[in-house]
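[1] Just the structure for this:
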Amino acid sequence: MIQSILKPFGIGVVAGMRSMMAPAVLSHKLSHTMPVSEPHSPVEYAANPTTATVLKVLAVGELIGDKMPGVPNRTDMPGLGFRMLSGGTCGALLNEAEGKLVVQGAVAGGFGAVVGSFLFMRLRLWIDDELGLPDPVVALAEDALTIAAGWLIVDSISIEPVSEAAAS
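    As a prediction, this is how the structure comes out:
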């Protein structure tokens, strides 16, 4: 029961840190563990290798864009809303992939995105202000943490790998 909340909450926190990283790592994992030739459900579309590639490109674009001056605050609308949508969607997909309650995953993921957005924004500002580290250095450290946390969460998804022969 608790895992059906913690994993989606965690992937939501990742979405709160970098909105596209959560769907990118989740889709990458799904595309390697449940290949589907003809998708019929949302989780099967997320498992599509083309989807995974597009999401990874978007995630890299976000990592680069975050370093640009004048980027809006992650806790301002519409950015926060998009992070909530990303976290909720990823939480729902994660629970669907594990055969757990989709609605529970969506709520936990959306809430995790809000928590992650505010928590890591405040942490980044504190490190910048109190420790005097340059923001680009802190941003790169946050990127690394986001990727690592996302991968740890999706790597714990309990789906048996499907051989390509069985998938076709």
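[2] going forward, measure contacts between C-alpha atoms and count neighbours the same way
    OK.
[3] Tell me how many other residues crowd R124.
    Neighbours of R124 under the rule other C-alpha atoms under 10 Å: 18.
[4] before we move on, what about P8?
    Neighbours of P8 using other C-alpha under 10 Å come to 33.
[5] What strand or helix carries it?
    helix 3-17 (DSSP states H and E).
[6] And the contacts of that helix?
    If you take C-alpha atoms under 8 Å, 6 or more residues apart in numbering as the criterion, helix 3-17 is touched by 21-23, 74, 80, 83-84, 86-88, 90-92, 94-95, 100-101, 104-106, 108-118, 120-121, 142, 146, 149-150, 153-154.
[7] this one as well, want them side by side:
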Amino acid sequence: MMRAVGLGVVSGMRSVMGPAFASQYANRYPSRQLNGSPLGFMQKENVMRGLQTITAGELVADKVPGVLDRISPGGLVGRAAAGGLAGATVYQSGGDKAWRGALIGAVAAIAASYAFFYLRKYAGKKYNLKDAFAGGVEDVLAVGLGVGATARK
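    Below is the predicted model:
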């Protein structure tokens, strides 16, 4: 459960990063439960590499002024879907029901989207931080959470 929560939180912070870590986990610890399932694509190396590349682009795009807020309706739906995909992948790879992991990951992503949106705004005002700097700190935290959530089987 904690793996799905962690990757859901990461998805709320950086939408594609949660699925990228889930795919990396599925590649590092291949699972028969994923083979032949609708989530089997997450266990493919080219999917993992593609998600990692998109994540790198997202880290840059997050700092660009004028990008929609993560809590805008479209952004929130995308983050919930990403958290759901990450959660479903790690749950099914462990032999549990994918829908449970999807629900946990999606809820964690939505909660984290709001929490980190307002935390970043607060930190910027309170400590007079540039948004790009606060975003960089958030990037480091998201990577750390992703590494921690997928550290061991």
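[8] Could you tell me the TM-score of the two chains?
    Aligned and superposed, the two chains score 0.93 in TM-score terms (TM-score structural alignment, normalised by the length of structure 2); 151 aligned residues with a C-alpha RMSD of 1.5 Å.
[9] Tell me which residues touch the residue nearest the centre of structure 1, please.
    When C-alpha atoms, centre = their mean is applied to structure 1, the residue found nearest the centroid is A22 (1.1 Å). When contacts are counted by C-alpha under 8 Å, 6+ apart, A22 of structure 1 touches I11, G12, V14, A15, S86, G87, C90, G150.
[10] Check the residues you listed and tell me the two furthest apart.
    S86 and G150 (13.1 Å; C-alpha to C-alpha).
[11] Compare those two and say which is more crowded by neighbours.
    The neighbour comparison of S86 of structure 1 against G150 (other C-alpha under 10 Å) goes to S86, with 27 against 23.
[12] Tell me the counterpart of that one in structure 2.
    Counting by TM-score structural alignment, S86 of structure 1 corresponds to A82 in structure 2.
[13] And for P69 of structure 1?
    Using TM-score structural alignment, P69 of structure 1 lines up with P65 in structure 2.
[14] Structure 2: helices as residue ranges?
    2-13, 17-28, 45-61, 73-93, 98-127, 131-149 (DSSP state H).
[15] List just the one of these that sits closest to N35 of structure 2.
    helix 73-93 (9.1 Å).
[16] rewinding a little: for the helix holding P8 of structure 1, which positions count as buried?
    Going by neighbour count (16 or more other C-alpha atoms under 10 Å), the buried part of helix 3-17 of structure 1 is 4-17.
[17] Quick check: S23 of structure 2 touching V47?
    Yes. Using C-alpha atoms under 8 Å, S23 of structure 2 is in contact with V47, at 7.3 Å.
[18] residues contacting the alignment partner in structure 2 of R122 of structure 1?
    In structure 2, the residue paired with R122 of structure 1 according to TM-score structural alignment is Y118. Not one residue lies near Y118 of structure 2 by C-alpha under 8 Å, 6+ apart.
[19] separation between Y118 of structure 2 and G66 of structure 2?
    According to C-alpha to C-alpha, to the nearest Å, Y118 of structure 2 and G66 of structure 2 sit 17 Å apart.
[20] swap in A132 of structure 2?
    12 Å.
[21] and what of S15 of structure 2?
    S15 of structure 2 is 17 Å from G66 of structure 2, by C-alpha to C-alpha.
[22] next one: G101 of structure 2
    From G101 of structure 2 over to G66 of structure 2 the distance is 33 Å, taken as C-alpha to C-alpha.
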